[in-house]
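Novice: Provide a 3D model corresponding to the input given below.
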Amino acid sequence: MTFETQFRGNAARTEALLTKLLSSETRADEITRPENLAEAMRHGVLNGGKRLRPFLVIETASLLNGDAEVALRVGAALECLHCYSLVHDDLPAMDNDDLRRGQPTVHRKFDEATAILAGDSLLTLAFDIIAAPETHLPDDRKAALVLALARAAGIGGMAGGQALDLAAEKTAPDEAGIITLQAMKTGALIRFACEAGAIIAGSDDVERHRLRNFGEKIGLAFQLADDLLDLTSDAATMGKATGKDAGRSKGTLVALRGAEWATARLRELVKEATDLLALYGDRADILIETAKFVAERKN
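Specialist: Just a heads-up that it's a prediction; the model follows:
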């Protein structure tokens, strides 16, 4: 099966599960799901995303013979958390964006208060999905997933990275600061996506660290490619505003080192990520193609 076929197939399965999880049907111990809030959540999630992070959960679990249905649910949980971050990042108090994936952002289609609540609900739902009895995994692995995701998403991960990103609008960080910011804001969830596959499979610490390291490499590549696209692409291709970093005087590695250096560094990161999976042979082909896709994508 080709990478493109696998990528589209996993995205479709993830989309179908997300549609079910975000329905207005109440679950055990819920009182009701307000329709306007549920609609805002669906708008923030079911709007054409690539589903890269769920794909990484599914494929790393597959590489290590982890349960496919569990991986699908954990991937959906991660996508809910990722989309919460996008809903909140787009708010006027944050990045103040009107467009996301070619559609109005949640606060533009609804209102700011609803967007905040939609993000809050998606964040909470992510942990609900992992902990739920439908996720057929031993409790110790569920606890490990919850802890790893909380650490990747919170003050020492994505949320902390967003705080550093806001601060960078006032004082441009040096190269080390940019790398730290990007490893937190963008890289931490991609790192978790790859580590989650090892947790689902019950892998030992060595294997878990190897997949985590792979995620760190492609997380760096993802942000570096994003910075290049912000500089060279347009809003129609990207589905969101471009040129924002330069307009806000934010420091990026591309601005600091140049596009030629960034392109060369992307090749290095793909090589480093690929080398980490060499011992798996042909079974790692899909993940190796994923690393190339992350570095070479056009939107």
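Novice: CA only for contacts and neighbour counts going forward, please
Specialist: Will do.
Novice: List the buried residues for stretch 264-275?
Specialist: Arg265, Leu266, Arg267, Leu269, Val270, Glu272, Ala273, Thr274 (16 or more other Cα atoms under 10 Å).
Novice: scratch that, stretch 90-108
Specialist: Under 16+ other Cα under 10 Å, the buried positions of stretch 90-108 are 90-91, 95, 97-108.
Novice: That one spans what distance, first to last residue?
Specialist: Length of stretch 90-108, first residue to last, Cα to Cα, to the nearest Å: 9 Å.
Novice: again, but for stretch 84-96
Specialist: This stretch, stretch 84-96, spans 15 Å end to end (Cα to Cα).
Novice: likewise stretch 149-163?
Specialist: End residues of stretch 149-163 are separated by 18 Å (Cα to Cα).
Novice: Please apply the same query to stretch 94-106.
Specialist: One end of stretch 94-106 to the other measures 13 Å (Cα to Cα).
Novice: one step back: closest one of the buried residues of stretch 264-275 to Cys80?
Specialist: Closest approach to Cys80 among the buried residues of stretch 264-275 (Cα to Cα): Ala273, at 26.0 Å.
Novice: With distance to Arg73 and secondary structure as added columns, please give the buried residues of stretch 264-275 in a markdown table.
Specialist: Below are the buried residues of stretch 264-275 laid out as a markdown table (distance: Cα to Cα, whole Å; DSSP: H, G, I helix; E, B strand; the rest coil):
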| residue | distance to Arg73 | secondary structure |
| --- | --- | --- |
| Arg265 | 34 | helix |
| Leu266 | 31 | helix |
| Arg267 | 32 | helix |
| Leu269 | 29 | helix |
| Val270 | 28 | helix |
| Glu272 | 29 | helix |
| Ala273 | 25 | helix |
| Thr274 | 26 | helix |
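Novice: And the buried residues of stretch 90-108, which is closest to Leu22?
Specialist: Closest approach between these and Leu22, by Cα to Cα: Val106, at 15.3 Å.
Novice: got the contact list for the closest one?
Specialist: Shown in contact with Val106 (Cα atoms under 8 Å, 6 or more residues apart in numbering): Ala40, His43, Gly44, Val87, Glu112, Thr114, Ala115.
Novice: Relative to Met238, how far out is it?
Specialist: Val106 is 18 Å from Met238, by Cα to Cα.
Novice: And for Leu231?
Specialist: 11 Å.
Novice: which one's the longest helix in the chain?
Specialist: The longest helix of the chain (DSSP state H) is helix 205-232.
Novice: what residues does the next helix-or-strand element following it touch?
Specialist: In the C-terminal direction, the helix or strand that comes right after helix 205-232 (DSSP states H and E) is helix 235-238. Helix 235-238 is contacted by residues Arg101, Gly102, Ala241, Thr242, Lys298, Asn299 when judged by Cα under 8 Å, 6+ apart.
Novice: how about this one, so we can line them up?
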Amino acid sequence: MILTNEVQASQQATQFDLAAYLAERQAQVEAALDRSLQVIYPERIYEAMRYSLMAGGKRLRPILCLATCELSGGTPEMATPTACALEMIHTMSLIHDDLPAMDNDDYRRGKLTNHKVYGEDIAILAGDGLLAYAFEHVAIETKNVDPERILKVVAVLGRAVGAAGLVGGQVVDLECEGKCDVSLETLNFIHNHKTAALLEASVTSGAILAGASDSELQRLSRYAQHIGLAFQIVDDILDITATQEELGKTAGKDLQAQKATYPSIWGLEQSREQARNLVSAAKAELMDFGEAAKPLMAIADYITARKH
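Specialist: Next up, the predicted model:
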């Protein structure tokens, strides 16, 4: 479980019981995801979609969405469909990222990757199905929210996952594979798009649904950008330092693929320091929100303490 030693640092720093908060929110997200997608004909595609969607994980993106909706005066119910959609989109990206044409990985979250179970053809279609269904789910299931806000969330999600976001970052990542002269600027572009864009959408979408002001959205966007890069730096560190059992996926893949990473540019110690600096900057963006920002503060600290 993620809710043990790795959250102690953030709990001590914020006097907030992050372990209990994450456990409660994870349970809500798991139940909502389970309800959101049933197996119907043709069963194989729905089974493949559910296989990866219900494979566990931290559910960080849905939890961030729920947290910022509450921070901005909304309710978890308002944001739950969007929270589920974010996890569907994230799951799609993992299914496609694991394919032989991309990272060619055999394990994800401690289980065989989707294409290893269902074949490459069905895995591609499972990702496509999850991506399309994510937008349908937001549009149909979001209740008691101004339609203009729902439309804005759909636009935010579309941008985060498309060529201006995740897809664009993935393209540059593929182009840089095997190159030994990848600059820090290029590496930041990759991960601001491939990783941070969906985290930013997770944070801002919840706030949009609750009617946050433009200035509040700007602060939350900067918070999300900072934790997004910190998250990726820690991922790069863990790829070097953690075991396959700890990661739930193949360790050392970045090195094998000759990928540029933050440790390859900075080394491990400077990478850790940069992650800590980004977390501090993220938390500074939340100061004006007061006590209501404690969950987001604690999640920022958790990012550098995690071992998964």
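Novice: Point out the ones among the contacts of Val106 of structure 1 that are inside helices.
Specialist: Ala40, His43, Gly44, Val87, Glu112, Thr114, Ala115.
Novice: which non-adjacent residue is nearest Glu195 of structure 1?
Specialist: Spatial nearest neighbour of Glu195 of structure 1, excluding adjacent residues (Cα to Cα, 6 or more residues apart in numbering): Arg212 at 4.6 Å.
Novice: Alignment lookup: that neighbour to structure 2.
Specialist: By TM-score structural alignment, Arg212 of structure 1 lines up with Ser221 in structure 2.
Novice: next one: Val74 of structure 1
Specialist: Mapped onto structure 2 by TM-score structural alignment, Val74 of structure 1 lines up with Thr82.
Novice: Tally up the residues packed near Lys244 of structure 1, please.
Specialist: Using other Cα atoms under 10 Å, Lys244 of structure 1 is surrounded by 14 other residues.
Novice: Out of the buried residues of stretch 264-275 of structure 1, which comes closest to Leu253 of structure 1?
Specialist: In terms of Cα to Cα, no member of the buried residues of stretch 264-275 of structure 1 lies closer to Leu253 of structure 1 than Arg265, at 10.2 Å.
Novice: That closest one maps to what in structure 2?
Specialist: Using TM-score structural alignment, the partner of Arg265 of structure 1 in structure 2 is Gln274.
Novice: quick one, what contacts the closest residue to its match other than its chain neighbours?
Specialist: Distances taken as Cα to Cα, 6+ apart put Ala230 closest to Gln274 of structure 2, at 7.6 Å, once the chain neighbours are dropped. By Cα under 8 Å, 6+ apart, the contact set of Ala230 of structure 2 is Gln274, Ala275, Arg276, Leu278, Val279, Ile303, Thr304.
Novice: quick one: the helix or strand containing the last one to structure 1 mean distance?
Specialist: Meaning Thr304 of structure 2. Here Thr304 of structure 2, judged by DSSP H and E, is contained in helix 294-305. Helix 294-305 of structure 2, aligned to structure 1 and superposed, deviates on average by 0.8 Å (mean Cα distance after the TM-score superposition for structure 1).
Novice: before we move on, back to that, turn the contacts of helix 235-238 of structure 1 into JSON lines, columns for secondary structure and distance to Ala68 of structure 1.
Specialist: Output for those, formatted as JSON lines (DSSP: H, G, I helix; E, B strand; the rest coil; distance: Cα to Cα, whole Å):
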{"residue": "Arg101", "secondary structure": "coil", "distance to Ala68 of structure 1": "28"}
{"residue": "Gly102", "secondary structure": "coil", "distance to Ala68 of structure 1": "31"}
{"residue": "Ala241", "secondary structure": "coil", "distance to Ala68 of structure 1": "36"}
{"residue": "Thr242", "secondary structure": "coil", "distance to Ala68 of structure 1": "37"}
{"residue": "Lys298", "secondary structure": "coil", "distance to Ala68 of structure 1": "29"}
{"residue": "Asn299", "secondary structure": "coil", "distance to Ala68 of structure 1": "28"}
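Novice: What's the local residue count around Cys180 of structure 2?
Specialist: The number of residues packed near Cys180 of structure 2 is 11, by other Cα under 10 Å.
Novice: Ok, the one 5 residues further on next?
Specialist: In terms of burial, Glu185 of structure 2 registers 8 neighbours under the definition other Cα under 10 Å.
Novice: cool, Glu216 of structure 1 as well?
Specialist: Burial of Glu216 of structure 1 is recorded as 24 neighbouring residues (other Cα under 10 Å).
Novice: Could you do the one 10 residues further on as well?
Specialist: Counted with other Cα under 10 Å, the burial measure for Asp226 of structure 1 works out to 20 neighbours.
Novice: Looking for the alignment partner of it in structure 2.
Specialist: By TM-score structural alignment, Asp226 of structure 1 lines up with Asp235.
Novice: do Ile288 of structure 1 as well
Specialist: Ile288 of structure 1 maps onto Met297 in structure 2, with residues paired by TM-score structural alignment.
Novice: ok, for its match, nearest residue in space, not its chain neighbours?
Specialist: Lys283 (5.7 Å).
Novice: wait, the one you found sits on Arg222?
Specialist: No: with contact defined as Cα atoms under 8 Å, Lys283 of structure 2 and Arg222 do not form a contacting pair (9.8 Å).
Novice: residues contacting Leu72 of structure 1?
Specialist: Residues in contact with Leu72 of structure 1, defined by Cα under 8 Å, 6+ apart, are Arg13, Thr14, Pro54, Val57, Ile58.
Novice: Highest neighbour count among the residues you listed?
Specialist: Most surrounded of those: other Cα under 10 Å gives Val57, at 31 neighbours.
Novice: thought that one was touching Ala193?
Specialist: Yes: between Val57 of structure 1 and Ala193 there is a contact at 4.9 Å, judged by Cα under 8 Å.
Novice: For the stretch 101-250 of structure 2, which segments are assigned as helices?
Specialist: 114-118, 120-141, 147-161, 166-176, 184-194, 196-210, 214-241, 244-247 (DSSP state H, counting those that start in this stretch).
Novice: most tightly surrounded among the ones you listed?
Specialist: Each of the helices of the stretch 101-250 of structure 2 was given a mean neighbour count from mean count of other Cα atoms under 10 Å, and the largest, a mean of 28, is that of helix 196-210.
Novice: in structure 1, what residues pair with that helix?
Specialist: Using TM-score structural alignment, helix 196-210 of structure 2 lines up with residues 187-201 of structure 1.
Novice: Just give the nearest non-adjacent residue to the aligned partner of Ser24 of structure 1 in structure 2, would you?
Specialist: Here Ser24 of structure 1 is matched to Val39 in structure 2, going by TM-score structural alignment. Spatial nearest neighbour of Val39 of structure 2, excluding adjacent residues (Cα to Cα, 6+ apart): Tyr46 at 5.1 Å.
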